[in-house]
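In: No letters, just coordinates:
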C-alpha cells in the first residue's frame, strides 16, 4: 500500500513517464527550456536525480559533492531512455516505501531534509522538468492543478528560506494569476510560460 504522502509523487512520476515514453527518436536532441540541456540530457537529469535519491533513502553513500554533476546527464539513459526513466521512478518509489524512511531526515546535495520534504522536492523536480519536456516536444502537460497547487505552495515557501545566491533556479518570471498551476510553478522557478 502506498503512503498517502507519496500519492502526489506517484502521480507526477506517472505523468512524466508518459511524456518520456512519447518522445520520438528525432526529438531527443531538441533544446529544452533548460538552456544547457537537450531533451535527452533533461530526461537523464531526472533519471539521475531519482537514482541518487533512492540511494540516499537506502542508506548508500553518495559520491563526493565535487564529483556530482560532472557526467553528461544523458549517460544515465543507455539505449532505452524510456525504460531508464520508468525504472528510476519505480526504484525511487520503492525506496520511499522502505520502513521508517519517511520518519527520518536524509542528506542530499540540497541539504538535510525530513522524508516528507524530500518527497516534495522530488515531486517538484518531476513536475517542473515534466513541464520542460512537454514544452520541448510540443505535448500537453499532464499535471492537473490539484496535483500542482500544494507543490507550488511548498516551493514558494522554500524559495523564501534559501540563502542569497544559493538558489538552483533562475529568477521567478511573471505569469498570469489564472494560469494553470504548473505554468505558475514553472514561472516561480525561472521558466517563461508563453
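Out: Alright, I've got the coordinates. All values derive from a computational prediction rather than experimental measurement. Numbering: from 1, shown residues only.
In: rest of the way, CA atoms for contacts and neighbours
Out: OK.
In: List the residues that contact the residue nearest the centre of the chain.
Out: Nearest to the mean C-alpha position of the chain, counting by CA atoms, centre = their mean, stands residue 125 at 2.2 Å. Residue 125 is in contact with residue 46, counting by CA atoms under 8 Å, 6 or more residues apart in numbering.
In: Let me know the helix or strand that it is in.
Out: Element membership for residue 125, per DSSP states H and E: helix 115-137.
In: Ok, residue 41 next?
Out: Going by DSSP H and E, residue 41 is part of helix 39-57.
In: For that helix, enumerate the helices and strands it packs against.
Out: helix 81-96, strand 105-108, helix 115-137 (3 or more CA pairs under 8 Å, 6 or more residues apart in numbering; DSSP states H and E).
In: Residues contacting that helix, please?
Out: Here helix 39-57 makes contact (CA under 8 Å, 6+ apart) with 20, 27-32, 34, 61-62, 72-77, 81, 84-85, 88-89, 91-92, 95-96, 101, 106-108, 122, 125-126, 129, 133, 136.
In: Tell me the buried residues within the residues you listed.
Out: 20, 28, 31-32, 34, 73-74, 76-77, 81, 84-85, 88-89, 91-92, 95-96, 101, 106-108, 122, 125-126, 129, 133, 136 (16 or more other CA atoms under 10 Å).
In: Could you identify the helix or strand that succeeds the helix holding residue 125?
Out: Following helix 115-137 in sequence, per DSSP H and E, is helix 145-159.
In: Pull out the buried positions in that next one.
Out: Those would be 147-149, 151-152, 155, 159, for helix 145-159 by 16+ other CA under 10 Å.
In: Kindly reformat the residues you listed as TSV containing distance to residue 45.
Out: As requested, the buried residues of helix 145-159 are exported to TSV (distance: CA to CA, whole Å):
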residue	distance to residue 45
147	22
148	21
149	24
151	20
152	21
155	19
159	21
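In: just to revisit the earlier point, would you mark the buried spots in the helix holding residue 41?
Out: 39-57.
In: Next, the angle from that helix to helix 81-96.
Out: Computed by axes from the mean of the first three to the mean of the last three CA atoms, to 10 degrees, the angle separating helix 39-57 from helix 81-96 equals 20 degrees.
In: could you check the angle helix 81-96 makes with the helix holding residue 125?
Out: Using the same axes, to 10 degrees: helix 115-137 against helix 81-96 is 170 degrees.
In: Take this one as well and set it beside the first:
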C-alpha cells in the first residue's frame, strides 16, 4: 500500500502527464472507454478529481458528507481548464494528507483514508493511461500505480462480481509483480491464497491490469489466457 507521500507523487505525475499531451483538435476522437470521446473522458476526469479533492477536504476539516464533484459543460474551452483546476485542488489536498480523519467519504460510501489514497492513485493512473492511449501512446503504468491498483482490485473485484462459476474455481491474474487470486468459496467470490485453477498471465503488470479493468481483451498478445479464464469479464464486469 502506498504512503500518503507516494500517492501524492503518483497522482501529480499521472494527471500532469495528461495535462501535457492534450491536443489542439480532434477532441471527439474515441477512447478505450466504450462510447466516450476524449472530451467525454476529460469531463469525467474533471468531475472525479474535483470530487476527490472535496472528499479529502471534508475528511481533513471534519465536514460531514460525501465529496461532491463538479462536471463541466461545453467543449474543450471549458472542460480542459476545469480539469487543470481540479487537479491542482486535488494535489493541494494530498499535500495535507497528514491532516485527514480516519475515513474519506466518496459517493460509494466511506472508506478508510489510506485506502482512499490507493483508489485516487488508481484512478489517476488508469485514466491517464486511457488518455495517452487515445493519443496513440502506449506507456507502462508506474510501479506505484501498479501497487495501488492491485490493492484496490483485491478489495473491490469480489464485491463487483456478476456471475459465480463452480465452487472451487480460483482465477489468478499474474504479472512480474502482480499476483491477484480470486476464488469461489461458499458460492461467493473472495480474495484467496490458493493455487489458481485458471489463469491470466501477462508479460507485464500493465497488460494484466488493463485486462482486469476491461481496457483490453483476451486477444492481447501480451497475455496468455487459459480457456477457462476467458469468462473473466463476465464474472467481473467492473470497475
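Out: Structure received. None of the values given here were measured: they were computed from a predicted structure.
In: coming back round to it: can you name the two of the buried residues of helix 145-159 of the first structure that sit furthest apart?
Out: 147 and 159 (19.4 Å; CA to CA).
In: ok so, going back, which residue numbers in the second structure go with the helix holding residue 125 of the first structure?
Out: Mapping helix 115-137 of the first structure onto the second structure (TM-score structural alignment) gives residues 113-135.
In: what's the distance between that stretch and the middle of its chain?
Out: Distance of stretch 113-135 of the second structure from its chain centroid, counting by CA atoms, centre = their mean, to the nearest Å, is 5 Å.
In: Now it: buried residues?
Out: Within stretch 113-135 of the second structure, the residues that count as buried by 16+ other CA under 10 Å are 113-132, 134-135.
In: ok so, going back, what's the mean deviation for the helix holding residue 41 of the first structure versus the second structure?
Out: Once fitted to the second structure, helix 39-57 of the first structure is off its aligned match by 1.2 Å on average (mean CA distance after the TM-score superposition for the first structure).
In: What is the nearest of the buried residues of helix 145-159 of the first structure to residue 174 of the first structure?
Out: Nearest to residue 174 of the first structure among the buried residues of helix 145-159 of the first structure, with distances taken as CA to CA, is residue 152, at 14.6 Å.
In: And the closest one, what's its match in the second structure?
Out: Aligned against the second structure - with TM-score structural alignment as the criterion - residue 152 of the first structure pairs with residue 149.
In: nearest spatial neighbour of that match, skipping sequence neighbours?
Out: residue 122 (5.0 Å; CA to CA, 6 or more residues apart in numbering).
In: go on, residue 142 of the first structure?
Out: Computed as CA to CA, 6+ apart, the closest residue to residue 142 of the first structure that is not its neighbour in sequence is residue 15, at 5.6 Å.
In: counting contacts, what elements does the helix or strand hosting that neighbour pack onto?
Out: Using DSSP H and E, residue 15 of the first structure falls within helix 7-21. Using 3+ CA pairs under 8 Å, 6+ apart as the contact criterion, the elements in contact with helix 7-21 of the first structure are helix 81-96, helix 115-137, helix 145-159.
In: Same list (the ones you listed) but as a markdown table, adding distance to residue 179 of the first structure.
Out: Output for these, formatted as a markdown table (distance: least, CA to CA, whole Å):
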| stretch | distance to residue 179 of the first structure |
| --- | --- |
| helix 81-96 | 28 |
| helix 115-137 | 14 |
| helix 145-159 | 10 |
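In: Would you mind saying which of those lies nearest residue 188 of the first structure?
Out: In terms of CA to CA, the element of these nearest to residue 188 of the first structure is helix 145-159, at 7.4 Å.
In: And the lengthiest strand in the second structure, how far out from the chain middle?
Out: The longest strand of the second structure (DSSP state E) is strand 179-185. Here strand 179-185 of the second structure is found 19 Å from its chain centre; the criterion is CA atoms, centre = their mean.
In: Which residue range of the first structure does it align onto?
Out: Counting by TM-score structural alignment, strand 179-185 of the second structure pairs with no residue of the first structure.
In: buried ones in that strand?
Out: In strand 179-185 of the second structure, counting by 16+ other CA under 10 Å, buried: 180-185.
In: ok, now stretch 6-21 of the second structure?
Out: 6-19.
In: so what corresponds to residue 46 of the second structure in the first structure?
Out: Per TM-score structural alignment, residue 46 of the second structure is aligned with residue 47.
In: So that match versus residue 85 of the first structure, what's the distance?
Out: Going from residue 47 of the first structure to residue 85 of the first structure by CA to CA, to the nearest Å gives 5 Å.
In: ditto for residue 76 of the first structure
Out: Residue 76 of the first structure sits 9 Å away from residue 85 of the first structure, going by CA to CA.
In: same question, residue 59 of the first structure
Out: Using CA to CA, residue 59 of the first structure is found at 22 Å from residue 85 of the first structure.
In: And for residue 113 of the first structure?
Out: Counting by CA to CA, the gap from residue 113 of the first structure to residue 85 of the first structure is 24 Å.
In: ok so, going back, please name whichever of the helices and strands packed on helix 39-57 of the first structure is nearest to residue 143 of the first structure.
Out: Closest to residue 143 of the first structure of those, according to CA to CA: helix 115-137, at 7.3 Å.
In: Just give me the mean distance for that closest one relative to the second structure.
Out: Helix 115-137 of the first structure sits 1.0 Å off on average (mean CA distance after the TM-score superposition for the first structure).
In: That helix vs helix 145-159, what angle?
Out: Between helix 115-137 of the first structure and helix 145-159, the angle comes out at 110 degrees (the same axes, to 10 degrees).
In: what separates the spatially closest residue to residue 31 of the first structure that is not a sequence neighbour from residue 52 of the first structure, distance-wise?
Out: Counting by CA to CA, 6+ apart, residue 38 is the residue found nearest to residue 31 of the first structure once chain neighbours are left out, at 4.5 Å. Using CA to CA, one gets 21 Å for the distance from residue 38 of the first structure to residue 52 of the first structure.
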